[in-house]
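1. structural data only, the sequence is not supplied:
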């Protein structure tokens, strides 16, 4: 059965050490891959997720120490939300006090909104029943309170119609609800990473990419054939061409700008994060693609210390 939904979200951070501390200790995610930006190997590319690095749980960062702050506006992924057990709301309210946490109601769900140290907008959504799902145990956050992958993302767009058509036609989402100017799209049968909210904000200034901004949003394709079919449909039905396929070692990707100007990626579920190191030790060693391996010593010399 084809599994639709979000594959990963990639954002821009400042300090790599601060980013690692916040996402592994404060939020309790697992560091599943420590590598470099393939296009800028002087900077890390850090991947966080669940114990296995499953699609739908992966939040990744390009930490650029001197990155200027981003500016919120139209044409961006505005907020990334994670699933937590409904009974964990009080725990996280207390834990995130220093990060401006606020409690709101959306689409009948209790949502905690806050920002990470770089200003990235995040949310935790309390859901019944998810406490029975497996959770990564980081030794600090009790498993009954731990994050269980993405709930979804919210996009701020000048107009929503054309983006909604791509979500439905290409990625298997369907409109599920509307509330306060936001249209909720949901991938039927997808529990983790199955929601994309579109908020129309005609007349807003365009977003400016920077520290605290999301760089791109990736959707799942089971394999190369599924990805190729999505590429074909994008061109045939929407007049949108993608990049050539790029090998990211842990998935294979194509990229395109959706009509609202957010950078979308289609990423294969295969081969996964255990392709170059055992599942038991994910994220512990610096992993480099073959074409950069001969430069390992010089790359390590330029990267900031993480501990």
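-> Structure's in. What do you need? The structure displayed is predicted, hence computed values, not measured ones.

2. all contacts plus neighbour counts: C-alpha atoms, from now on.
-> Will do.

3. gap between residue 264 and residue 214?
-> Applying CA to CA, to the nearest Å, the value for residue 264 to residue 214 is 11 Å.

4. more crowded one of those two?
-> residue 214 (26 against 18; other CA atoms under 10 Å).

5. can you list contacts of the top helix by length along the chain?
-> Taking DSSP state H as the criterion, the chain has its longest helix at helix 224-238. Helix 224-238 has contacts (CA atoms under 8 Å, 6 or more residues apart in numbering) with 166, 170, 171, 221, 240, 241, 242, 252, 266, 267, 268.

6. farthest pair in the residues you listed?
-> Spanning the widest gap among these are 166 and 252, at 20.2 Å by CA to CA.

7. how far off centre is stretch 289-299?
-> 26 Å (CA atoms, centre = their mean, to the nearest Å).

8. run through the strands of the stretch 201-307 of the chain in chain order.
-> 214-221, 246-247, 252-257, 263-268 (DSSP state E, counting those that start in this stretch).

9. in the stretch 101-250 of the chain, which spans are helices?
-> 161-169, 224-238 (DSSP state H, counting those that start in this stretch).

10. quick one: closest of those helices to residue 2.
-> Using CA to CA, the helices of the stretch 101-250 of the chain put helix 224-238 closest to residue 2, at 9.0 Å.

11. let me know the angle separating that closest one from strand 214-221.
-> 110 degrees (axes from the mean of the first three to the mean of the last three CA atoms, to 10 degrees).

12. show me what counts as buried in helix 224-238.
-> The neighbour-count check on helix 224-238 (16 or more other CA atoms under 10 Å) flags 224, 226, 227, 230, 231, 232, 233, 234, 238 as buried.

13. same question for stretch 236-252.
-> Those would be 238, 241, 242, 249, 250, 251, 252, for stretch 236-252 by 16+ other CA under 10 Å.

14. now the nearest residue to the third one once chain neighbours are set aside: how far from residue 244?
-> The shortest distance from residue 242 to any non-neighbouring residue, by CA to CA, 6 or more residues apart in numbering, is to residue 256 (4.9 Å). Residue 256 sits 10 Å away from residue 244, taking CA to CA as the criterion.

15. second one coming, line it up with the first:
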């Protein structure tokens, strides 16, 4: 059965070691894959997720030491939101105070408690407290107790000049439907999808366009169960919206196509298969540097230029 919703979110960061410290130590996420940017193999591509490295929990980064700060603007992901147990918002507020993490006071959004914060590069993030998620599996070896640990994505919000063209893609291609409105936010959700099943569209006409850099989300990826499901989405994009994707690209852990949706956000369609355990045991995810077959012959040179993470 096809499960819709987010597959992963990919962002740009500054130094890799600082990024790993924040997402591994501060947020307690699991480093599920340590590889390189296939298009720039002198740079890491770090993947964080839950205990199972499940689609809908994966946040990835291209870390560049000298990356200039990005500028939030129209045509970009504004905020990436994780799910935590409803009673954990207090714990995270205190933790952010103790560790000096920039954050706002908890607030209500669509009736849910939301704690917005930023990472060291200024990337906009949030935690939303939800009832019942404490019974879901999570990663606790990062030092965060089970009753407080993150359980994958809740949502992303997109900053747009006009919501309607983007909404047409969300509903027709990815199975979302409008569920609520609050101020300038329009919420879309996929029925029956708990993890990564929400997209919020924020209409903000008159803003400058986004400028990519450290702290920016590069793209968001939606799930396709397999190649056939992906092909069907590509077909509907062409026939119903006159949008063409890139050719399929093999990312080792999923296969991807990319396109700019009408609001100018870069969307990806990523297959659930083969998954992150295809080249290392599930218990050892993220421990060793993994390279695609075409780069293995250059491992020594690549390892020589990558910064140490230990």
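-> Sure thing, it's come through. Everything numeric here is computed off the predicted structure, so don't read it as measured data.

16. coming back round to it: between the buried residues of helix 224-238 of the first structure, which is nearest residue 292 of the first structure?
-> Nearest to residue 292 of the first structure among the buried residues of helix 224-238 of the first structure, with distances taken as CA to CA, is residue 224, at 24.2 Å.

17. check the gap between the closest residue to residue 271 of the second structure other than its chain neighbours and residue 237 of the second structure for me.
-> Once flanking residues are discounted, residue 271 of the second structure sits nearest to residue 224: 4.6 Å by CA to CA, 6+ apart. Separation of residue 224 of the second structure from residue 237 of the second structure (CA to CA): 14 Å.

18. same deal with residue 194 of the second structure?
-> From residue 194 of the second structure across to residue 237 of the second structure, the span is 25 Å (CA to CA).

19. tally of neighbours for residue 6 of the first structure?
-> 30.

20. how near is the closest residue to it other than its chain neighbours to residue 297 of the first structure?
-> Spatial nearest neighbour of residue 6 of the first structure, chain neighbours left out: residue 219 (4.4 Å); criterion: CA to CA, 6+ apart. Noted for residue 219 of the first structure: a distance of 34 Å to residue 297 of the first structure, by CA to CA.

21. what do you get for residue 125 of the first structure?
-> Taken as CA to CA, the span from residue 125 of the first structure to residue 297 of the first structure is 43 Å.

22. more neighbours: which of those two?
-> More crowded of residue 125 of the first structure and residue 297, by other CA under 10 Å: residue 125, with 25 against 9.

23. list the contacts for the more buried one?
-> 81, 82, 83, 84, 86, 109, 110, 111, 112, 151.

24. just the buried ones from the residues you listed?
-> 81, 82, 83, 84, 86, 110, 111, 112, 151.

25. show residues contacting the strand or helix carrying the fourth one.
-> Using DSSP states H and E, the element containing residue 84 of the first structure is strand 76-85. The set of residues external to strand 76-85 of the first structure that reach it, using CA under 8 Å, 6+ apart, is 72, 120-131, 144-157, 192, 207, 213-214, 216-217, 261-262.

26. and with 6 Å instead?
-> 121-127, 130-131, 147-156, 262 (CA atoms under 6 Å, 6 or more residues apart in numbering).

27. mean shift between that strand and the second structure?
-> Once fitted to the second structure, strand 76-85 of the first structure is off its aligned match by 0.3 Å on average (mean CA distance after the TM-score superposition for the first structure).

28. superpose on the second structure and give me the mean offset of the helix or strand following that strand.
-> Counting by DSSP H and E, the element after strand 76-85 of the first structure in chain order, helix or strand, is helix 89-95. Here the mean offset of helix 89-95 of the first structure against the second structure after fitting is 0.5 Å, by mean CA distance after the TM-score superposition for the first structure.

29. rebuild the strands of the stretch 201-307 of the first structure as a markdown table, extending it with distance to residue 306 of the first structure.
-> Shown next, in a markdown table, are these (distance: least, CA to CA, whole Å):
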| stretch | distance to residue 306 of the first structure |
| --- | --- |
| strand 214-221 | 22 |
| strand 246-247 | 26 |
| strand 252-257 | 27 |
| strand 263-268 | 28 |
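
30. tell me which of those strands sits nearest to residue 45 of the first structure.
-> Between these, strand 214-221 lies closest to residue 45 of the first structure; by CA to CA that is 12.4 Å.

31. what sits against the corresponding residue of the second structure for residue 214 of the first structure?
-> By TM-score structural alignment, residue 214 of the first structure lines up with residue 217 in the second structure. Shown in contact with residue 217 of the second structure (CA under 6 Å, 6+ apart): 10, 11, 77.

32. separation between the residue lying closest to the second one once chain neighbours are set aside and residue 136 of the second structure?
-> Spelled out, that is residue 11 of the second structure. Nearest non-adjacent residue to residue 11 of the second structure, counting by CA to CA, 6+ apart: residue 217, 4.0 Å away. Look at residue 217 of the second structure and residue 136 of the second structure: by CA to CA, they are 27 Å apart.

33. you'd agree residue 62 of the first structure is in a helix?
-> No. Judged by DSSP: H, G, I helix; E, B strand; the rest coil, residue 62 of the first structure forms no part of a helix; its state is strand.

34. verify the stated contact: it with residue 12.
-> Yes. Counting by CA atoms under 6 Å, residue 12 is a contact partner of residue 62 of the first structure at 5.0 Å.

35. apart from its chain neighbours, what residue comes closest to residue 273 of the second structure?
-> Residue 273 of the second structure's closest residue in space is residue 254 (CA to CA, 6+ apart), at 5.5 Å.

36. determine which two of the contacts of residue 125 of the first structure are furthest apart.
-> 81 and 86 (14.2 Å).

37. re earlier: out of the contacts of strand 76-85 of the first structure, which are inside strands?
-> 121-127, 150-156 (DSSP state E).

38. now, which of those residues sits nearest residue 186 of the first structure?
-> The nearest one, if we look at these relative to residue 186 of the first structure and count by CA to CA, is residue 152, at 9.0 Å.

39. ok, now which ones touch the closest one?
-> 81, 193, 195, 196.

40. show me what contacts the closest residue to it other than its chain neighbours?
-> Closest residue in space to residue 152 of the first structure, ignoring its immediate chain neighbours: residue 195 at 4.4 Å, by CA to CA, 6+ apart. The contact partners of residue 195 of the first structure, taken as CA under 6 Å, 6+ apart, are 152, 185, 186.

41. what's the match for the last one in the second structure?
-> In the superposition onto the second structure, residue 186 of the first structure corresponds to residue 189 when matched by TM-score structural alignment.

42. repeat for residue 140 of the first structure
-> Match for residue 140 of the first structure (TM-score structural alignment): residue 143.

43. quick check: of the ones in strands among the contacts of strand 76-85 of the first structure, which has the highest neighbour count?
-> residue 150 leads these on contacts (other CA under 10 Å) with 30 neighbours.
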